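> Just a sequence and a predicted model for now, questions to come.
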Amino acid sequence: MTLRADQVRDIPLRARRLCGLAWSGQFLWFSEADQNRIMAVDPFSGTVARRLDCPDVRTDLATRDGALLQVVGVERAVRTIDPDTGEVLGELPNPRPGHKLCGLEVSRHGRWLGYEDLRLIDLRDDDGLLLDSVPVSGAVAGVTVTDKHLVYADYPAGALTVVDLARRREIASYRVAGNPTGLTWDGGRVWYCDYTGCRLRAVTLPELTG
């Protein structure tokens, strides 16, 4: 059964193709494929605090050790970017060449990479070694994680689905406004890019806050 998520925040943006979303502890960083930019937004005021050029933006965005990680290009490589200067610090190839890498998140467990076409979310270490794979029922458009749960966005279904990592199964699915792409977790709420509504939206999910 698909439930309805409680929306608690809504930030309209002057952006058209919202791809990725990440939380830095201060800003919400989102990527936009129409202008090929990554931007930082204050979650309280909605003010854009920083803009970085990033050619070939695709799908999701994450943070690691203060740097930004953005999926880029036709082959969907993962580019590391300095958030202060926009300098490219490195780039790693898509570990599943030819497949649609759409979700990206980094946690203490490693790097989570979600594939739309495979309906699969991989966990890999920094060298790309596969540590685990979690099969899912939906088309992955974005990924975020907490200590116990994984959440992925399903764009065509307009839903966020929660996966219990210990049991390795989906435990709840929530209908949300618009069509979600990039996801992030700020410690209390899940934020997502509403692609069709050109907004960042925050929702509370009971499984993550209970």
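Perfect, I can see it now.

> alpha carbons only for contacts and neighbour counts from here, please
Fine.

> Identify the residue spatially nearest to V48, adjacent ones excluded.
V41 (4.4 Å; C-alpha to C-alpha, 6 or more residues apart in numbering).

> So what's the residue count around that neighbour?
Here the number of neighbours of V41 (other C-alpha atoms under 10 Å) works out to 21.

> How about the one 10 residues further on?
The local packing count at R51 equals 18, with neighbours defined by other C-alpha under 10 Å.

> hmm, back to that, the residue nearest to V48 against G25, yeah?
No: V41 is not in contact with G25 according to C-alpha atoms under 8 Å; the separation is 11.5 Å.

> I'd assumed T63 was in contact with V106.
Yes: taking C-alpha under 8 Å as the definition, V106 is a contact partner of T63 at 6.7 Å.

> Below is an additional structure, to be compared with the one above:
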Amino acid sequence: MPYSVGTVRDLPVRALKLCGLTWSGDLLWFSEGVLNQIIAVDPATGAVQHRIPCAGIRSDLTTLGGRLIQVAGEERALRVIDPGTGEMIIELPNPRPGEDLSGLEATQHGIWLGFANRRVIELRTIGGMRLVDTVPVRVAPAGVTVSDNYLVYSDYHGATICVVDLETKREVAAYSVAGGPTGLTWDGSRIWYCDHTTLQLRAIAVPGVSG
């Protein structure tokens, strides 16, 4: 039975379809799948700081080395974008062509990719996308983030955020949240999620999952 947890911050945003979410160190970036834009907002005020057009937005979003990476296009490729200019630098193919790449998080150890149809989250090398590790999950992951020794994924249909211990690869907690969580990110103290249902960016504080 998931624990119920309330939000500690709610930011309504102008959007029609919230997809991905990432933290750049001072701003929250979210991707919008109808307007096809990636938008940066101030986490304290919700004020829009940047807008970047990005055709074919599909699911999650992450940052790596100051660049944005967005899942985009029919094949759900990894589109690397310069946040300053909005220009696409390169587009990397989906490492599992034709499969539903739904979650994304880049870390110092590699890039985590969640596949909804396979119910797995994979760790791959940033260069070459070589498979390093696989973590089975209970349900289709709608978004993925990482905090220290924990892998966190969102269950959209179950309105739940799930926490996996990376050492044991076992789910250690599940938190029932408001709305429908999709994209996830970690700001060093809180987990933020896109609430697809009410079109807000929402933060929760999860005991034991700290930066």
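Good, I have the coordinates. Remember, predicted model here, so these are calculated numbers, not experimental data.

> Can you calculate the TM-score here?
Superposed pair, TM-score by TM-score structural alignment, normalised by the length of the first structure: 0.98. Supporting alignment: 210 aligned residues with a C-alpha RMSD of 0.9 Å.

> rewinding a little: Provide a list of residues in contact with the residue nearest to V48 of the first structure.
V41 of the first structure is in contact with 27-30, 47-50, counting by C-alpha atoms under 8 Å, 6 or more residues apart in numbering.

> Please list the members of the residues you listed that lie in strands.
Applying DSSP state E to these, the entries found in strands are 28-30, 48-50.

> Output those residues in CSV; the columns should cover neighbour count and distance to L101 of the first structure.
Output for those, formatted as CSV (neighbours: other C-alpha atoms under 10 Å; distance: C-alpha to C-alpha, whole Å):
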residue, neighbour count, distance to L101 of the first structure
L28, 22, 21
W29, 26, 19
F30, 27, 17
V48, 15, 27
A49, 12, 28
R50, 14, 26
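
> now, the most widely separated pair of those?
Among these, the pair separated by the greatest distance (C-alpha to C-alpha) is F30 and A49, at 11.6 Å.

> Tell me, how many residues neighbour the residue nearest to L131 of the second structure when sequence neighbours are not counted?
Nearest residue to L131 of the second structure in three dimensions, chain neighbours excluded: R124, at 4.5 Å (C-alpha to C-alpha, 6+ apart). Neighbour count of R124 of the second structure, defined by other C-alpha under 10 Å: 20.

> What separation is there between R124 of the second structure and R76 of the second structure?
Plainly put, R124 of the second structure is 16 Å away from R76 of the second structure if you go by C-alpha to C-alpha, to the nearest Å.

> wouldn't S59 of the second structure be in contact with L113 here?
No: at 11.2 Å, S59 of the second structure does not count as touching L113 under the criterion of C-alpha under 8 Å.

> Mutual contacts of these two, please.
Common neighbours of S59 of the second structure and L113, counting by C-alpha under 8 Å, 6+ apart, are 101-103.

> Nearest to R170 of the second structure among those residues?
Closest to R170 of the second structure, out of all of the shared contacts of S59 and L113 of the second structure and judged by C-alpha to C-alpha, is G103, at 18.3 Å.

> How far away from the center of its chain is whatever helix or strand the closest one lives in?
Using DSSP states H and E, G103 of the second structure falls within strand 101-107. The chain centroid and the centroid of strand 101-107 of the second structure are separated by 6 Å, computed with C-alpha atoms, centre = their mean, to the nearest Å.

> so what does that strand touch, helix or strand wise?
strand 57-64, strand 67-72, strand 110-115, strand 143-147 (3 or more C-alpha pairs under 8 Å, 6 or more residues apart in numbering; DSSP states H and E).

> Just want the angle from it to strand 110-115.
170 degrees (axes from the mean of the first three to the mean of the last three C-alpha atoms, to 10 degrees).

> and strand 101-107 of the second structure, how far from the first structure on average?
Taken over the aligned residues, the distance from strand 101-107 of the second structure to the first structure averages 0.4 Å (mean C-alpha distance after the TM-score superposition for the first structure).

> hmm, back to that, I'd like to know which of the helices and strands packed on strand 101-107 of the second structure is closest to L35 of the second structure.
Closest to L35 of the second structure of these is strand 57-64 (C-alpha to C-alpha; 9.0 Å).
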